[in-house]
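Trainee: Would you be able to build a 3D model of this:
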Amino acid sequence: MTSSERIFQLRVDALTGNSEWVVVEGDDDSPSVDLATTSYLDMLNDNSRNKAYRLAIDNTVTRPCSVLDIGSGTGLLSMMAARAMGIQDCNDKGRVVACESYLPMIKLMRKVVHCNGMSRKINVINKRSDELKLGVDITARADILVSEILDSELLGEGLIPTLQNAHDELLVENPETVPYRAITYGQLVESSFLWKLHDLYNNELCASDGIRLVPTELSSILNVKPQQYPMHCDSLQEEIKLLSEPFKIFEFDFWKRPDSHGEAEILIKAAAGGSVNAVISWWVLQLDREGTVFYSTAPKWIKHLQTEFPGDRNWCDHWKQCVWFVPGKGLPVSKGENIHLRAVHSDISISYSLKVESQRTRNEHSIHGDDLQLTLSPEKIATYSDDNWRNCVLLAVQNALYGKDSPLCFVVDDSIFLATAIARLCNTSHIMLLFPGLRERGFQYLQANAETNHFSADCLKLLDHRTDCISINDTDGKKIDLLVGEPFYYGFETCLPWKNLRFWKERTRLERILSKDAHVIPCRGILRVCAMSLPDLWRSRCSLVNIEGFDHSVANTILGACGNLSAPKEGPMLPFFVWQCGETKELSERLTLMEFDFSKPMSSCSGKAKVDFTKTGVCHGFVLWIDWVLSAENGIIVSTGPDHRHWKQGVKLLKTPMAVGSQDYTSSVDGHSVEMEAIFDSENGDLSIQYAFVQ
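Mentor: Alright, predicted model coming up:
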């Protein structure tokens, strides 16, 4: 590796939250950065996408010319273009320039291109497209642009500024492009599930515990960020009420320079009465000029779009639908009423506002951007809206505080709910806050919300250093009576479930200032496992071989392939919302694999379980999660399993799917079982799984 190819990688210690930039050494023959959590593998396993691009490139690149591939990834589109031209070398008559800014992908692309014998046909450049210089990086403006710089919203990866620069600096006038055009569509829906993902204010009005995280006088203090949220809406089909027909929103032509700002005023007739809780949107690509090749991210219930734009699109995780939440309880509409929707796009996003024709626009809970505002993820807002979750947490805290006079309580994570609950339940408590992610903004939020919840902000203290630096002096000579966490660490919501064992690490660091009878909530963590059929997820993560005629097997290790791997390789465990993973089926009971005892300092540990299959089917892997025991005495447990949709689970996919149970579906299940062992490493927070199928 040359000095110019050194990779500076930000590494985060999951158990401490500490981060540092490190130089990753290595050469092009070994993966230097873990790309398993990216969407590259899933994208390359999307056969419908790959076929559509191949057909469109074959229709467009019909002569020797100059082709520019922006954001080229593994170089698949560049190789398609070079093959379509039939070029033997980069020359003046026909050339392909592939630019990719992410160095790990450049390293991988060079290997893929080399393995396919195309190193002399494609000029690979490690730069952003807006860094390319005519006469230096490329000899002349390109005749054809091929690109795949699209996210689920369409614009989030910088499509507009990239196209603007390309048309200004890199492309000929009126170039050919693949894709040729993109059109966004939307539909108005009613959904109580989507409502609870953003409207904590109105959901709290139904709560009986008296705690108000969103007070009436400060209704904009706690919100989700106003944006479109990618989501597999097919999984919600049975609980969504469609309130309109699909409608066209924006059209973006790749072959001409796009505008940075655009607006659309759309009149929509309500197809049914109800409350509009969300706008669900998707897009359709027209990949060639003639309009013969299309790709759509529409949900499955859009039958007429599937007929108009034919294709065999399977479940994939790299492109989903998008959800825009309508503020508050939603917009009430009657069947046949006209709804005005105003859509606005910027360089990188699309936003919406809407009103019924006979009413003025509702602004009760709109975002004003005041200094006290906190933004949390939709899943965290929904958790705080969950009566059962709130009751479990409050009961455990109430029991722990019973009989304590002026207790010292320590919130080690980012839980504004626990801090508020303790202050409200015990007005003599002293509460120390670590708030490692929220920091001062979380503290200011609690101060602003104190009066509404009937406590004095004087009982709160935000610590300005890490737990490994905290001493008895910071607690005024008093030891901790109650140490709590949800656990929830702001900014780490998408991590594997056991990364929240950071709570155990923090508790361990505070061992010296815990009182002898200190309560720790949660007091225990239970690692649970279930064998599942996950055909869609397995297909999207299986190893790559031939993609439209190009060998990609060299990419499997670095992209974290799981299925169809050669022995003894194993794929990584990855975090997913299992309920959004397409077709799923539980094949075994939910079993305890290992327990973590938070009453003791952190240590490495292991556990074993025998998983017996209770249903017939094809096992694609194991789903793992943690159930948090808030009170062992009272049996108060909060589960984060696959039927609790506000948390991600960890998924371990098999190299080869295994048929389990009886193959005669009329008889009882009598097939395989699995012996599993889990090993937790307290040094780095890693969890390893070993398994063996047995008769």
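
Trainee: C-alpha only now, for contacts and for neighbours.
Mentor: OK.

Trainee: Strands of the stretch 501-650 of the chain, start to end?
Mentor: Assigned by DSSP state E, counting those that start in this stretch, the stretch 501-650 of the chain shows strands spanning 514-521, 524-533, 546-547, 550-551, 574-576, 585-586, 591-597, 605-612, 617-631, 636-638, 649-660.

Trainee: what would those strands look like in TSV with distance to Ile149 and mean neighbour count?
Mentor: TSV is the format used below for the strands of the stretch 501-650 of the chain (distance: least, Cα to Cα, whole Å; neighbours: other Cα atoms under 10 Å):
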stretch	distance to Ile149	mean neighbour count
strand 514-521	45	18
strand 524-533	32	23
strand 546-547	19	14
strand 550-551	21	17
strand 574-576	23	21
strand 585-586	34	18
strand 591-597	41	19
strand 605-612	43	18
strand 617-631	31	23
strand 636-638	40	19
strand 649-660	28	21
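
Trainee: and for comparison, fold this next one:
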Amino acid sequence: MINDMPRGEQYGRAIAAAVRQLSKRPDVVAQGGVVALDIGTGSGLLSLMCAQLQGMREIHACEMNDALCAVAREVIASHGSSCCPVKVHSSVSTKLELPAKVDLLFCEVFDAGLLGEHALPTIMHAKKALLKEDGILIPSRATVWGQLVEAPALLERFGVPRPPEGVVMSGALLRGSERYTCETMSSVPHVPLSEPVELVKLDFRNTETLGANLGAWIDPPVEMRATRDGSAHALVYWWELELDEAGSCRINSAPGTGCDSWQQAVRPLVAPEPGAAGVAVRKGDELLLHLRVQVDRFDFVLEDVEGQRTADEPCLLEEATCCPSTKAAKQRPELLLEEEELLRFNDAEHWEVVRCAIDRALASLPSGMPAQVVDISEAPLPMALLLAAGCCERAQRPLDGGVAGMRGETERRAAAALLLDNLSDEGLERVSLLLASPLQVIQVALPAPFPPVDPRHRTGSSAAVPAALVLCEDLVEASGALRSGVLEDLATVWRCCKGQVLLDRQIRVVPEAITLKLTLIESPELERRTRVVERPGGVDVSNVNALSVPVFLGLEESCLQPRRLSLEVEALTLPLGSEDFLKALIVLDAEECRQKTGRPNLLKVRLTATSAGRVHGIQTDFRWPLADEIRDKPVAGRRKMIAGILWPNDGKGCPWVEVGDSIVVSVRYSPARGLVVTPVCVERRQRPSSA
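Mentor: Prediction:
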């Protein structure tokens, strides 16, 4: 947000105007100047902008994050005596104790949904307990705007409307853990079905009225007119802050306004389940949007032309209409999923890759040999196990059950309902859902089958010891990064089975290999999202960069718009399905090599520029076998997340490369950190000297 110059400019103008106004008051003059409070100071930017103004006496900056507090103190100290005193308090504002109430209170504690960072209780408490009765509050007001959109893909942020082919998911209610998501709507395929309309105004100066109306449905509801035929899947909403009382300083988070700090909020209008359809509307239809303000969010219920009301949560329907939700929905076990988990479950291309990999692993086994599935994924549901069961059935290979680890009892209940929908009674008897980590599952299920079966109970081809089909479908996370600890889990698989593979049991791992590919990228947007590069109001807060991590992950490619400066280079391939995997890790483990040979053995890879540009990062792409063939198919609305390495924050900035220049990187393995990619140096291509 620091790099958002319009945001900094508007806050700076509003604060300057307030200080000028307050400086004329006799009581402020008598006390020696304006005393201000900055809530959620972060880097200390707004405090420093205020501290440089004439007429200031003292500023209290409040920040609940200890690490940011330390940075704010360092940033403020680096500006020396050119500012009025700024005291940084490591505390939440509701527990802050000041010598006296302040003249000026400013805060920036808003998210894309306006209220998600508890802005309302923060402001209501501060205005009553910390601000003088005639003090000035920034911001002054907020207006929320909304628009109906047709965008089936948005439902995937809240549930699993697009499960893997052949998997029935009606037994459990899978929902997103967040009531709304934050989206850059300019990059999301959607069709507007109404004009933007004003939903609600919030006057932060009148906290008594705000408090009295919390939790109450606003009457009358908001009228929305459909501008075209379609299916309304979601309500997109955004806000405009009026920082000063006159409304001359404003910040607007609407799509396409140039505000970089906030995205737009999206709330589904229907339950995001398989086969979910939006609210059917026709051009000219009048719809009513019922709305209420909660402490940390807005609730919405849409009423169509026939008086039917729809919402993504049954409880909202009951409260707004007294219509009973279905008993089946209430009886189903509910599982809340994080955004990345939803992204994975709705990724049909990923599950097709998994299915193909399982088919290939099963085809490599001797004919008639039964298989037992050992799912060591950390996913909340054993989706890969279900796919393996289907693959065995199609290949007419005996399935000798399976085992998967669950995080907790809630996940186990949902997984049991999922298995009940998809497996036969015989299959259910042979599947074990353990409250266990991947490592514990490995120790239980390898090298001997789990649960143990008396060989006398086996008949025909099933008398053979079943092969272990080890599944690790979430090896590469939806964020694009390698899952933490996953390589060590797979190493444990081979350590458990070492020396016994050929004698007792055959092992197959899915995926059988993983390939790391590297590419130099130029992306000013990546730099802006990960580093401080601007100086709002002339204030330098680049000390914040000390907190930046050397990697990025889970960023949408469509937002970053990276430009490739080199060809994609294959750095290494790890043979996960072979005992050679252990040898490969030893070679990459710099510390182990140092102990054995006296020197580290670093794999070095050279990335040669094919285009001139500034290297902001190195994209890391982990690929399964067959993934290129399947994932290269265009899929409308698919979100592609990318991950990689940022150029080191060494104070010299990101290097410029010409065609032929090379960036050398090292790749090593650490049991604690996994694969670590590090830029080593820039090698310049020799160019003929001018005569």
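
Trainee: overall similarity of the pair, as a TM-score.
Mentor: Here the TM-score for the pair of chains, by TM-score structural alignment, normalised by the length of structure 2, is 0.77; 592 aligned residues with a Cα RMSD of 3.3 Å.

Trainee: that older thread, for Ile416 of structure 1, which of the strands of the stretch 501-650 of structure 1 is the nearest?
Mentor: Taking Cα to Cα as the criterion, strand 514-521 is the member of these that comes nearest to Ile416 of structure 1, at 14.8 Å.

Trainee: gap between that closest one and the chain center?
Mentor: Here the centre of strand 514-521 of structure 1 is set off from its chain's centre by 35 Å, with Cα atoms, centre = their mean, to the nearest Å.

Trainee: that's a strand at Leu241 of structure 2, yeah?
Mentor: Yes - assessed by DSSP: H, G, I helix; E, B strand; the rest coil, Leu241 of structure 2 belongs to a strand.

Trainee: what residue of structure 1 matches up with it?
Mentor: With TM-score structural alignment as the criterion, Leu241 of structure 2 lines up with Leu285 in structure 1.

Trainee: residues touching that match, list them.
Mentor: Pro179, Tyr180, Arg181, Ala182, Ile183, Phe294, Tyr295, Ser296 (Cα atoms under 8 Å, 6 or more residues apart in numbering).

Trainee: Tell me, how many residues neighbour Ser358 of structure 1?
Mentor: Ser358 of structure 1 has 10 neighbours, counted by other Cα atoms under 10 Å.

Trainee: so what corresponds to it in structure 2?
Mentor: Match for Ser358 of structure 1 (TM-score structural alignment): Glu306.

Trainee: Leu55 of structure 1 is in contact with Thr292, isn't it?
Mentor: No - counting by Cα atoms under 8 Å, Leu55 of structure 1 stays clear of Thr292, with 9.1 Å between them.

Trainee: leaving aside the residues next to it on the chain, what's closest to Ile268 of structure 1?
Mentor: The shortest distance from Ile268 of structure 1 to any non-neighbouring residue, by Cα to Cα, 6 or more residues apart in numbering, is to Ile339 (5.0 Å).

Trainee: how big is the offset of whichever helix or strand the one you found is part of relative to structure 2?
Mentor: Using DSSP states H and E, the element containing Ile339 of structure 1 is strand 338-345. Mean deviation of strand 338-345 of structure 1 relative to structure 2 after superposition (mean Cα distance after the TM-score superposition for structure 1): 2.0 Å.

Trainee: Quickly find the element holding the aligned partner of Gln10 of structure 2 in structure 1.
Mentor: In structure 1, Gln10 of structure 2 lines up with Ala52, judged by TM-score structural alignment. Following DSSP H and E, one finds Ala52 of structure 1 within helix 47-60.

Trainee: State the span of structure 2 onto which the next helix or strand after that helix is aligned.
Mentor: Counting by DSSP H and E, the next helix or strand C-terminal to helix 47-60 of structure 1 is strand 66-70. With TM-score structural alignment applied, strand 66-70 of structure 1 matches the range 35-39 in structure 2.

Trainee: Show me how far that stretch is from its chain's centre.
Mentor: How far stretch 35-39 of structure 2 lies from its chain's middle: 32 Å, per Cα atoms, centre = their mean.

Trainee: mean offset of it relative to structure 1 (after superposition)
Mentor: Mean deviation for stretch 35-39 of structure 2: 1.6 Å (mean Cα distance after the TM-score superposition for structure 1).

Trainee: quick one, what contacts Val293 of structure 1?
Mentor: Ala52, Leu55, Ala56, Gln286, Leu287.
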